[in-house]
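Student: Sequence plus the predicted model coming up.
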Amino acid sequence: MVDVVDGGNATSTFTDTLDGGNAFTIYGPGLVPVPSMDPVPHVEITLDTVVPGTVTATLYRIQDDRTMRVRGLVNVPAAGGFGGIDTEPPLQQTVSYRAEYFDVNGVSLGFGETSDTYVDYAGTVIHQPIDPSRGVSVLLAQGAAKTLSRPFEGEVIKPIGRSVPVYIGTGRSGLEDINVDCVTFTAEDAARMSSVFGGYDGDEQLPVVCFRSSLPTGLPAVMFMVVPKPAAEPYAYAGGEEAVMWRLSGQEVAPPVEGIVRPLLAYSSLENAYATYADIEGAYLTYLDAETDFDLAGA
C-alpha cells in the first residue's frame, strides 16, 4: 500500500513529493559498479523512466549524510531517460543515488526513487576530477592522515563594557594541513600520478584532486583537496628503482564545478566504434541505448 500525500491516485509511487496524483512509476537509477582502474573505480548509471514533462535532470549521490551532485550529470537533457558514469563514488561503502527532474522552465518536478550500490575496490585512488582518465592507485605511506584538523574560523573580541571577551565566528572550515603521502611502484604509475597534476605546453590541470580510499583513514569517503606543491622523491626502501614517494599536503576544498568533466563516454566514442552515422543508428533502438553503451567508454 502506497501512502498518498496529494489526494491523487493511490497507486502513485510518489510518497514524499506532490505529484498531482500521477500513477507513473519513477524507478531509481539502474546502477552497475565497476571496481577496477578503468580508468578509476566508478558506477555506470541508467535512468530509463522519468517524471512526465521532464526536460532536464540532475543526479545526486548520497553517502554518510552528505549529498553531492554527480559530476557530468547536472542539468542534463533527460526527456526519455538519461545515463552517465560517476567516477567519484566511495570505495567499499554503500552509496545511494536519486534523480531530481525539471520541466522546460527549470521548475522541479520532484525526485525519483533511490537506488543503492557498493564499489568493492580495496585500495587508495587519486585522480583529476575534471579528467578522470588521469588517475592512479597508490599505497598510502605510514603516518598519512595521522592528524586531522577542522579549525573554527573566527576571532575573539572584547566589546566595550564587557569584562569577558566574545567569540565571533563563521563556523568550521574543511580539513586543513592534510598529509596523504603515498608511493607508486612502477614508472607507469609514476607517470599517471604526474599526469594528475599536468605538465608543460598547455597541459595545465587543476591542483585539486579527488581522494578515495577503502582504508579507515578518518578522511571523508570522497574528499577533494588542493595540493599546491606536489613533490616526488625516490623511494629506495621499496626495493625497486622505479618506486617514488609522493609528498602530497594540502587542505580540503569544495569540488570543482560538477557540470564540468571530460566524459569517458562521448559522441566521439561512438564515432570511433562505428564507420558511419547510419551504422550508429542501426546499432541502437533509442538515443538512451547509445548514451548508456558503457562498453565503449574511453574508445
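Tutor: That came in fine, so what should we check first? All of these numbers come straight from a predicted model, not from anything done at the bench. Numbering: from 1, shown residues only.

Student: C-alpha only now, for contacts and for neighbours.
Tutor: OK.

Student: For the stretch 51-200 of the chain, just list every one of the helices.
Tutor: For the stretch 51-200 of the chain, helices defined by DSSP state H, counting those that start in this stretch occupy the ranges 187-196.

Student: Identify the residues contacting the residue lying closest to A221 once chain neighbours are set aside.
Tutor: The shortest distance from A221 to any residue that is not its chain neighbour, by CA to CA, 6 or more residues apart in numbering, is 5.3 Å, and that residue is P90. When contacts are counted by CA atoms under 8 Å, 6 or more residues apart in numbering, P90 touches Q63, V119, R212, S213, S214, A221, V222.

Student: and M245, helix, strand or coil?
Tutor: On the three-state scheme (DSSP: H, G, I helix; E, B strand; the rest coil), M245 is labelled strand.

Student: pretty sure it contacts A236?
Tutor: No: here M245 lies out of contact with A236, judged by CA atoms under 8 Å, at a distance of 9.1 Å.

Student: hang on, the earlier thing: among the contacts of P90, which ones are in strands?
Tutor: Q63, R212, S213 (DSSP state E).

Student: From T67, how far out is the nearest residue to D48 once chain neighbours are set aside?
Tutor: What sits nearest to D48 in space, not counting adjacent residues and going by CA to CA, 6+ apart, is G81, at 4.5 Å. Counting by CA to CA, to the nearest Å, the separation of G81 from T67 is 22 Å.

Student: got another, please set it beside the one above:
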Amino acid sequence: MTLIVRATPADRPSPYIDVLVTDPLGERFTVTRMCGGRSFKVRGMVNVSSAGGGTIRDHEAGFDVPSTYRVEYFTSGASVGFSETATGTLYGLEPGWAWFSDPLNPESAVKVRLLNGAASALSRSTPAELLEVPRRSVGFTLPGTRGGLKQVVLDCYTETREDGERFDALFGGYDSDALSIVCVRASPETWLPPTLFAFVGSPVAHPVGQRGDALTWSLSGDETSPPAPAFVTPLLEYDDFTAWFATYDEFEASYPDYLTAQSDYSVRGA
C-alpha cells in the first residue's frame, strides 16, 4: 500500500493537497487528515472501495501548518488496520487573506481580503450545570465539553463584481438550497482553526465606490461540523473524458489504469 500527498498552491479552483492511495488493504478504506490538533475525514475519500485505490484533491487542508494523512482499512465493516502517515504543507497564502468555499463544491472557492477586526475576538464557551447541595455553602459544577467558536467575526472584502457574486452565492440564493456553511482557510496569524467550518446566517454586503463592483462584507458565524465528508461535487466527471476522447479505445490507450485517469485534470472543460 502506498499513500502519497503533494501540496499544490495553484489557484484553480483553490490551493489543495493531492492525496493518492494505491493498493490499499481490506475491502474499503477511509482517509483522515490530522491538523492543528483536530482530525477530519478527507472529503470524497470515505468508505472507498479498495479495488484500484483512489485519489482526490483535498481543498480543505489548512495553510502553513502540516497536514498529516492516514488510511484506515475496513473489511466487512470492521477496522483491520492503518497505514503509515504522510504529511504535506500548503504554503503561499499571504497574511490578511483567506479562502472561502462551499465544502460540497470546491469550484465555489473565492479568495478574499480580511478586514481589520476580522477574528479579533475568539470565544469558545464550556457549558456547565451548577448543583446546589444542602448543608454546603458551595455547590458542585458539572462541566461539559468546550464548544466551538461563537459569533466569530469574518469581515472581508471582494474587489470585483465576479468575486462578489461568487462570494454571495456561498450563502444561497432565491432558488438555491445552499447550507450557508462555509469552509474558511486563513493563515495562522489569525488564530482561527486551520480549517474552520462556520454557519453564517446573515451576511451583509456593503457596495464600495461609485461603480459598486467592490464589496465589504460584514459576517459573523458559529463554528459547526462540516457536511458529511462522503459527499462532494467532483472536479472531474465522465463528460470531461467523453468530450476529450473520440473513442473508448483512445481513452484506454492514454492511461495505464483508471486511477491515473482519475488524476488527469487536464481534460477538465474539454
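Tutor: Cool, the structure landed. For clarity, every value in this text was computed on a predicted model and none was experimentally measured.

Student: Once they're superposed, tell me the TM-score.
Tutor: After superposition, the two chains reach a TM-score (TM-score structural alignment, normalised by the length of the second structure) of 0.92; 267 aligned residues with a CA RMSD of 1.9 Å.

Student: Q128 of the first structure -> the second structure?
Tutor: Under the alignment (TM-score structural alignment), Q128 of the first structure pairs with D102 in the second structure.

Student: next one: Q205 of the first structure
Tutor: By TM-score structural alignment, Q205 of the first structure lines up with A178 in the second structure.

Student: I'd say T46 of the first structure and D86 touch.
Tutor: No: contact criterion CA under 8 Å: T46 of the first structure and D86 do not qualify, at 11.0 Å.

Student: Look at these two and report which has more neighbours.
Tutor: With neighbours defined as other CA atoms under 10 Å, T46 of the first structure and D86 compare such that D86 has more, 24 against 21.

Student: Residue in the second structure paired with A79 of the first structure?
Tutor: Matched to the second structure by TM-score structural alignment, A79 of the first structure sits across from A51.

Student: What distance do you get for its match to H206 of the second structure?
Tutor: Remark: distance between A51 of the second structure and H206 of the second structure (CA to CA) = 51 Å.

Student: What is the corresponding segment of the second structure for stretch 217-230 of the first structure?
Tutor: With TM-score structural alignment as the criterion, stretch 217-230 of the first structure aligns to 190-203.

Student: just how off-centre is the matching stretch within its chain?
Tutor: On the basis of CA atoms, centre = their mean, to the nearest Å, stretch 190-203 of the second structure is displaced by 11 Å from the centre of the chain it belongs to.

Student: Now tell me what touches that stretch from outside.
Tutor: Judged by CA under 8 Å, 6+ apart, the contacts made with stretch 190-203 of the second structure from elsewhere in the structure are 35-36, 60-63, 65, 119-120, 122, 171, 180-188, 217-226.

Student: Then stretch 67-77 of the second structure?
Tutor: Judged by CA under 8 Å, 6+ apart, the contacts made with stretch 67-77 of the second structure from elsewhere in the structure are 3, 5, 24-35, 61, 79-89.

Student: Of those, keep whichever come out buried.
Tutor: Burial by neighbour count, 16 or more other CA atoms under 10 Å: within the contacts of stretch 67-77 of the second structure this picks out 3, 5, 24-35, 61, 82-83, 86-89.

Student: Can you list which of the residues you listed are found in strands?
Tutor: Within those, residues falling in strands by DSSP E are 3, 5, 28-35, 82, 86-89.

Student: Need the max-distance pair from those.
Tutor: Between any two of those, the greatest separation by CA to CA is 26.7 Å, found for R28 and T89.

Student: At the geometric centre of the second structure, which residue do we find?
Tutor: Within the second structure, one residue has its C-alpha closest to the average C-alpha position: by CA atoms, centre = their mean, that is E60, at 2.6 Å.
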